[in-house]
Structure formats: structure tokens, C-alpha cells
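Trainee: sharing a model prediction with you, sequence too.
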Amino acid sequence: MSSSDIFIGETIGTAVLILLGGGVCAAVTLKASKARNAGWLAIAFGWGFAVMTAVYVSGPVSGAHLNPAVTLALAISNGGWADVPVYVAGQLLGAMIGAALVWVAYYGQFRAHLTDREIVGGPGAQATAAQAVEAREKGAGPVLGIFSTGPEIRNAVQNLATEIVGTAVLILAVLTQGLNDQGNGLGVLGGLITALVVVSIGLSLGGPTGYAINPARDLGPRIVHALLPLPNKGGSDWSYAWVPVVGPLIGGAVAAGLHNVAFA
């Protein structure tokens, strides 16, 4: 496949992934959403179905990596390093597009949520300049969880370990069960298996950090959160942002190394 195929496929596929995955988070979180308070089970299955849909959309074009940790693991496994920057660029751009589309789809709900006195306090109007400065200095704002992940207990070592372990499980499943015939991405059956694994990770290991297990999935939407003109949105928690990037990359590398030793 050509570099343009890879970039286009990863951009579209990752945009679909984040649109549907971020969409279920918005549906469960935002005021005036019919699915508000549907709970963690809805989020876990929503992300699983998002993965499955994104794989089926982009698999024939780019192999549907959709995740820099998958791209890194495949490069370690088969030595295909040349296309890594193209994959990662498409994934990051797609994640940002998907996050922006979540904002478009839930625009009215975002406005209602972020001007509600019970949620953001104050007069329920646009933030003043002083409030905006204060929000930038804070950690996670009231809707950041729709865009990116955050820990329930802020402990960098534990949070990093959780992301490493969760991503290693995902990558081992991809490498042992999910690859297409060419070995360069996910196949049709692999898309279903990977989706179910993502649901399992969410239910079993997602509680501590929200299971990013994908650097682009977290970083791209976090950038969009920082840029969007949302009133009273609070901070983007950049002090934590390195964990869901570094952890999944380490997890992907560990899983690839283990796969090469035990399964190859």
C-alpha cells in the first residue's frame, strides 16, 4: 500500500474511532443527552464497537492500525519502520478530526452542560478573563473526560503501569489473533476480536485511568479540547498528558518483544 493510502486510511479510520468512542463518552456525560448516566458498561461497549467500525472502514485501505502502539509493535515485529511516521501522522490528525466532530454533534449539549450552575458554578454564563486564566491553571475540566483520559487516583507510577499492562494485553491480542493475511494490519476477524478485547480491557482494567491504550486517541482530542471555544471548559490537564502517550508505547514495545520471543 502507498503512503497516501496509509495516511488517508488511518486519518479516516481514527476519526471514526474517536467520533464513536468520544461520542459515547459525550452521550453518557452531557446534560440533555438521552443517554446521560448510562454508566461504564455503555462506555466500554461503545468504545469496543467504535474500534470494530473503524477497523472495517479503514482496514482495506491502510490495515487499520489506528493506534501508534500498534504501529510501533508491528514495526518491532516485522521491521517495517519506513511507514511509521505516515501511520502516526494520520492517526493523530484523525483523532483530532474525530474529537471536533463529537463537539459538532453534541454542540447544544456542550453549551447546556457548561453553562449549568450546578456543573460549573458561578453565574452560568461565559467565563470572565480571570476565570479563564484560573481554568487554564487547573487540571481536568468538567468535560475533559469526553476528549481524553484521566486517573481516579493520581499516582504517576501506578497510572503508567496500568496503561502499560492494558496496552500490552491489546497488542498481544492483535499480534496473535488479529492480523490480516499480509501481517501488516487488522483483518476482518481481527477487527471483531480486537473490539471484544477492548471491551474486556475497559471492563477489567479501565477503572484506574480510563484506559487510553492509544497515544493518538488521548493526545489528539486533548489538543482539540484545549483549542475549542467551550465556555467554562476548565483545564486540559497537560501535567498528566504524558502518561497515556508513554504508557501505551512502552506497553506496545513490551508486547512486541514478548511476541517475538514466545510466539514468532
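Mentor: Done, it's in.
Trainee: CA atoms for contacts and neighbours, from now on please.
Mentor: OK.
Trainee: could you say which helix or strand holds A35?
Mentor: Assessed by DSSP states H and E, A35 sits outside every helix and strand.
Trainee: what's the neighbour count on it?
Mentor: For A35, the count of nearby residues is 16 (other Cα atoms under 10 Å).
Trainee: thought it was touching A42?
Mentor: No: contact criterion Cα atoms under 8 Å: A35 and A42 do not qualify, at 9.1 Å.
Trainee: can you list residues touching both of those two?
Mentor: V28 (Cα atoms under 8 Å, 6 or more residues apart in numbering).
Trainee: try it against this one:
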Amino acid sequence: MHGFIGELFGTMILIALGTGSGAGLNLNKTYAKGKDWLFVSFAWGFAVTMGVYVAGVLGSDGHLNPAVTIGFAAFGFFPWSEVLPYILGQFIGAFLGAALVIIQFAPHFKASKNEAEGNSVGIFATRPAIKSPLFNFLSELIATFVFIFILLNLGDFTQGLKPLIVGLLIAVVGMGLGTTTGFAINPARDWGPRLAYTILPVPNKGNAEWSYSWVPMFGPLVGGLIAAGLEVLVH
């Protein structure tokens, strides 16, 4: 239960802060409207930092990401018996974090009448800059591979200043490799908020774009498996 609780609340904090930055960036009449990609990258980086701190204190390893959990378990870095509670916590936490943002920004969703005014699923989930399924998949695979391969060489990343390093890692992955697909690098980070956007009463919402959702699900999972496999191989 500690793993489930830690992952749930850690991922909830991650998504509340991360998608909150997306809402502030895109919706009408917020103070952050129109900020740049640097804002996005650092916001998500620090969101991960705070989520990892919360998860670690509450008793989990601070994965906050099924690609981390499954990749680690597949190559012996994490017990399979803990995988299901971790993943359940991640997806539920991601949904709840998005729900908080929907409440927080309700007047701004109402003030943003359509996608042209910034009200779109892109606040909650990822979308490609250029739609090209194979290369979108490869973009998510490569970004996640780099992220998790570095993560595997950080040791216990819930301790001391390590969560800050993880946040900086997320930020640099976003700046370096995230501008093609929005760097989901995390199936829960994409699917939980996408589902919240789909089923909760978001004012003026548009298409949830589920036809794209396989990319942020399978790209990160494959990238995580390759990273963990390579870590075993090189050691």
C-alpha cells in the first residue's frame, strides 16, 4: 500500500503542477498566457521534482511513470510484485491531478471558447508538432530512452537533492528532445489527463485525440525497456 499511496499522490502533484502550467500557458486571461518552451520544460521538470519528493516520503520509489516501473522490473531493478500497485497509483494520481486543474482553471476554460483560443486537449495530453506516426513513436522512444538510461545511473533518486537533479533532467530532455511530440515520456502522464479531459465537464472542450494516444503509451514503454536492457548489458 505504501507504494500505491506514494505513487498516487506523487503523480497527482506532478500532473497538477505540469498540466497547470499548460493551462496557464494556453488559456485566455491567465498571467502566463503565451509563455515559451523554456517555461514548459522547467515547469514540468520542477513538477517531477516535487512529485518525487512527495512519493518518496510517502513510501514509494518515486517512479511516477509506468515506463520506469516496467522497464526497471523487466531487468531486475524493481520487484514485479510491486508493479501493479505502482501503475494503478500512477494512472489514478494522473487523473486526479488533471481534475484539480480543471477545477482551478474553470473560469479560464469558459473564457477560452475553442482551440484557436488555447482550449484544447494539448493542455492535458501530448500532440505531435508534425503528425507522422512512425517518427512520433520514435521521438517518444528516444526521449524516454535517454531519460531512463540517465535515471538508472543516478542511484536512489528520492534522496537529498536527487529529485532536483531528476527535475533538471526532465527539463533538459524537454528542451533537447521534447519539441517534436511534447515529451510525454510517461504513459500515465498522457493517458490519465487525457481521460480526465474526455469524461469530466471541461467548458468548451474539443477532441481528446485518442487516435494519437498509442504513441505516448507504447513509445515510452519501449524506450524504457531498451534503456534498462542496455544498462544491464553495459554493466
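Mentor: Arrived safely, thanks for sending. Computed from a predicted model, the values in this text were never measured in an experiment.
Trainee: element containing the residue lying closest to M96 of the first structure once chain neighbours are set aside, please.
Mentor: The shortest distance from M96 of the first structure to any non-neighbouring residue, by Cα to Cα, 6 or more residues apart in numbering, is to G220 (4.7 Å). Assigned by DSSP H and E, G220 of the first structure belongs to helix 215-227.
Trainee: return the set of buried residues in the helix or strand following that helix.
Mentor: Next helix or strand after helix 215-227 of the first structure toward the C-terminus (DSSP H and E): helix 243-262. Across helix 243-262 of the first structure, burial judged by 16 or more other Cα atoms under 10 Å covers 243-257, 259.
Trainee: quick check, nearest of the residues you listed to T176 of the first structure?
Mentor: Checking those against T176 of the first structure with Cα to Cα, the nearest one is H259 at 7.9 Å.
Trainee: where do the strands of the second structure begin and end?
Mentor: Assigned strands in the second structure: none (criterion: DSSP state E).
Trainee: now do the residue nearest the centre of it against Y197 of the second structure, distance only.
Mentor: For the second structure, the residue nearest the mean C-alpha position is R189 (3.3 Å; Cα atoms, centre = their mean). Applying Cα to Cα, to the nearest Å, the value for R189 of the second structure to Y197 of the second structure is 13 Å.
Trainee: tally of neighbours for the nearest residue to A111 of the second structure once chain neighbours are set aside?
Mentor: Excluding the flanking residues, the one nearest A111 of the second structure by Cα to Cα, 6+ apart is N28, at 6.1 Å. If you count neighbours by other Cα under 10 Å, N28 of the second structure ends up with 21.
Trainee: give me every residue that touches N28 of the second structure.
Mentor: Contacts of N28 of the second structure by Cα under 8 Å, 6+ apart are H108, F109, A111, S112, E117, G118.
Trainee: for the first one, give me its contacts.
Mentor: Shown in contact with H108 of the second structure (Cα under 8 Å, 6+ apart): L27, N28, K29, T30.
Trainee: for the fourth one, same thing?
Mentor: By Cα under 8 Å, 6+ apart, S112 of the second structure lies in contact with L27, N28, G118, N119, N204.
Trainee: cool, and the last one?
Mentor: Shown in contact with G118 of the second structure (Cα under 8 Å, 6+ apart): N26, L27, N28, S112.
Trainee: any idea what the second one aligns with in the first structure?
Mentor: Using TM-score structural alignment as the criterion, L27 of the second structure maps onto L30 of the first structure.
Trainee: where exactly do the helices run in the second structure?
Mentor: Along the second structure, the stretches classed as helices by DSSP state H are 2-26, 37-57, 66-74, 83-104, 106-111, 133-152, 162-177, 187-199, 214-234.
Trainee: tell me which of the ones you listed is the most buried.
Mentor: helix 2-26 (a mean of 26; mean count of other Cα atoms under 10 Å).
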